[in-house]
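> Predicted model, plus sequence, below.
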Amino acid sequence: MLDRENTGLIVVDVQGKLARLVHDSDVLIANTVKLVKGAQALGLPIVLVEQNPERLGSTVDELQALLTGNPAIPKFTFDACKAPAFLEAIKHANVTTWLICGIEAHICVYQTAQHLHQLGCTVELVQDCVSSRAPENTCLAISKLSSKGIGITGLEMCLYELVEDCRADGFKTVLGLVK
């Protein structure tokens, strides 16, 4: 079970034109917005990364508006763990469980999740908050990550696990997001 005291969120490369080209991009962006809002309501640390932002553009406006206090960490390797600033942000967050979402599922999300797992973190892929240009690549990423010990969760499932109790702070916000 996820524990809100020990869980953070990583948002990978939901940026530029690519964010609009992935399969079901409107659903991906809307779900990721809900996930970020839920994470914020529950007080989770959030780490935002962008792949080569000068070439691919910045995080989409819908997310950027929510993440003004979370400056994007630029990266050039597909695996965010190879960017020292990312590793520092992960360490500074002081949690060992990470929800991960973003694009492309089979490239940057996959490689980052794998590396975090190898570093000893518990990682859960939020399957309805990841996508790739081709849906079969998203399925491949989910299948391969699952076979390698990465947890698979969904937007609603992870938020309810984290809130845990209908009397808890953040419950009404979570309920409003998933209704």
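All right, it came through fine. Just so we're clear, the structure is a prediction, and the values are computed from it rather than from any experiment.
> From now on I want contacts and neighbour counts done on CA atoms only, so please keep to that.
OK.
> Just the buried positions in the biggest strand by length in the chain, please.
For the chain, the strand with the greatest residue count under DSSP state E is strand 122-131. The neighbour-count check on strand 122-131 (16 or more other CA atoms under 10 Å) flags 122, 123, 124, 125, 126, 127, 128, 129, 130, 131 as buried.
> after it comes which helix or strand?
As assigned by DSSP states H and E, the chain's next helix or strand after strand 122-131 is helix 135-147.
> which helices and strands does that next one pack with?
Counting contacts by 3 or more CA pairs under 8 Å, 6 or more residues apart in numbering; DSSP states H and E, helix 135-147 packs against helix 110-118, strand 122-131, strand 151-153.
> A further structure is provided below for comparison with the first:
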Amino acid sequence: MTTLQDRDRTALLVIDVQNAVVEGAHERDDTVARIAGVVERARGADVPVVWVQQTDERLVEGSDGWAIVPELSPAEGEARILKEYGDSFEATPLESVLAEHRVGRVVVVGAQTDACIRATIHGAFVRGYDTTLVSDAHTTEDLSDWGAPPPDKVIALTNLYWQYQDGPGRVAQVVESAELVLT
């Protein structure tokens, strides 16, 4: 139902599952394991997997902290997008990669819930994509010392409000990894 013409395919966006980003994340190991399962299912369904990595002064390209966690491995030929902003579309070739694959729906997993995940799901939706957030395959660190809710509440709130996102000609949805339909 995307508003993008002739874009009937789905892609999986794996956002910022990098060593330094998720090292202190809420339920890191379980979340990464669910992401790995979604990646394998996407590959099995011939759904393009797009790996997005934050690159900045803290996450220097090529450094250990910048690297994707060892439990996940991009396959040969899978797109890799380097970004400097929260929204994975902002000043990156992501839209071109998705257009090349005729993608009109994105499925989003990764980190951090209250930053790059939120920015990217909103960025995708306003650009006309149907946007699915996998409820148990995104995470964030504990920023409660700076006034944020605990990470489990940040994740729950993001899942709650995204299920009510709407706009003409597009679908926003929240689905658990076990219930995710990729095609």
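Received the coordinates, thanks. From a predicted model like this one, the values you see are computed outputs, not experimental measurements.
> tm score of chain vs chain?
Superposed pair, TM-score by TM-score structural alignment, normalised by the length of structure 1: 0.80. Supporting alignment: 157 aligned residues with a CA RMSD of 1.9 Å.
> quick revisit: against structure 2, where does the longest strand of structure 1 fall?
Alignment of strand 122-131 of structure 1 against structure 2: residues 130-139, by TM-score structural alignment.
> what's in contact with that stretch?
With contact meaning CA atoms under 8 Å, 6 or more residues apart in numbering, stretch 130-139 of structure 2 is reached by 1-2, 22, 25-28, 31-32, 34-35, 104-113, 117, 121, 124-125, 151, 155, 159, 162, 170-177, 180.
> okay if I get the buried residues of strand 122-131 of structure 1 as a markdown table plus distance to residue 72 of structure 1?
Below are the buried residues of strand 122-131 of structure 1 laid out as a markdown table (distance: CA to CA, whole Å):
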| residue | distance to residue 72 of structure 1 |
| --- | --- |
| 122 | 22 |
| 123 | 20 |
| 124 | 21 |
| 125 | 20 |
| 126 | 20 |
| 127 | 22 |
| 128 | 22 |
| 129 | 18 |
| 130 | 18 |
| 131 | 20 |
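> Tell me if residue 25 of structure 2 really is in a helix.
No. Residue 25 of structure 2 is assigned coil when assessed by DSSP: H, G, I helix; E, B strand; the rest coil, not a helix.
> What about it, how many residues nearby?
18 (other CA atoms under 10 Å).
> Going by residue numbers, what spans are strands in structure 2?
Under DSSP E, structure 2 gives strands at 9-15, 49-54, 79-83, 103-111, 130-139, 172-175.
> In structure 2, what range does the longest helix that structure 1 contains match?
Ranked by residue count and defined by DSSP state H, the top helix of structure 1 is helix 25-41. Counting by TM-score structural alignment, helix 25-41 of structure 1 lines up with residues 28-44 of structure 2.
> give the contact list for residue 154 of structure 1.
Going by CA under 8 Å, 6+ apart, the list of residues near residue 154 of structure 1 reads 125, 126, 127, 128, 129.
> Recalculate using a threshold of 7 Å.
By CA atoms under 7 Å, 6 or more residues apart in numbering, the contact list for residue 154 of structure 1 reads 126, 127, 128.
> right, so of the strands of structure 2, which gets closest to residue 92 of structure 2?
strand 79-83 (6.2 Å; CA to CA).
> The closest one vs structure 1, mean deviation?
If you overlay the two and look at strand 79-83 of structure 2, the average distance to its match in structure 1 is 1.8 Å (mean CA distance after the TM-score superposition for structure 1).
> which parts of that strand are buried?
79, 80, 81, 82, 83.
> Check stretch 66-80 of structure 2 too.
Buried, per 16+ other CA under 10 Å, within stretch 66-80 of structure 2: 66, 67, 68, 69, 72, 79, 80.
> Can I get those in JSON lines including distance to residue 11 of structure 2?
JSON lines is the format used below for those (distance: CA to CA, whole Å):
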{"residue": "66", "distance to residue 11 of structure 2": "23"}
{"residue": "67", "distance to residue 11 of structure 2": "22"}
{"residue": "68", "distance to residue 11 of structure 2": "19"}
{"residue": "69", "distance to residue 11 of structure 2": "20"}
{"residue": "72", "distance to residue 11 of structure 2": "17"}
{"residue": "79", "distance to residue 11 of structure 2": "11"}
{"residue": "80", "distance to residue 11 of structure 2": "13"}
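> Show me what residue 143 of structure 1 aligns to in structure 2.
Aligned partner of residue 143 of structure 1 by TM-score structural alignment: residue 160.
> Near that match, how many other residues are there?
14.
> And residue 23 of structure 1, by the same measure?
18.
> Fine, thanks again, bye for now.
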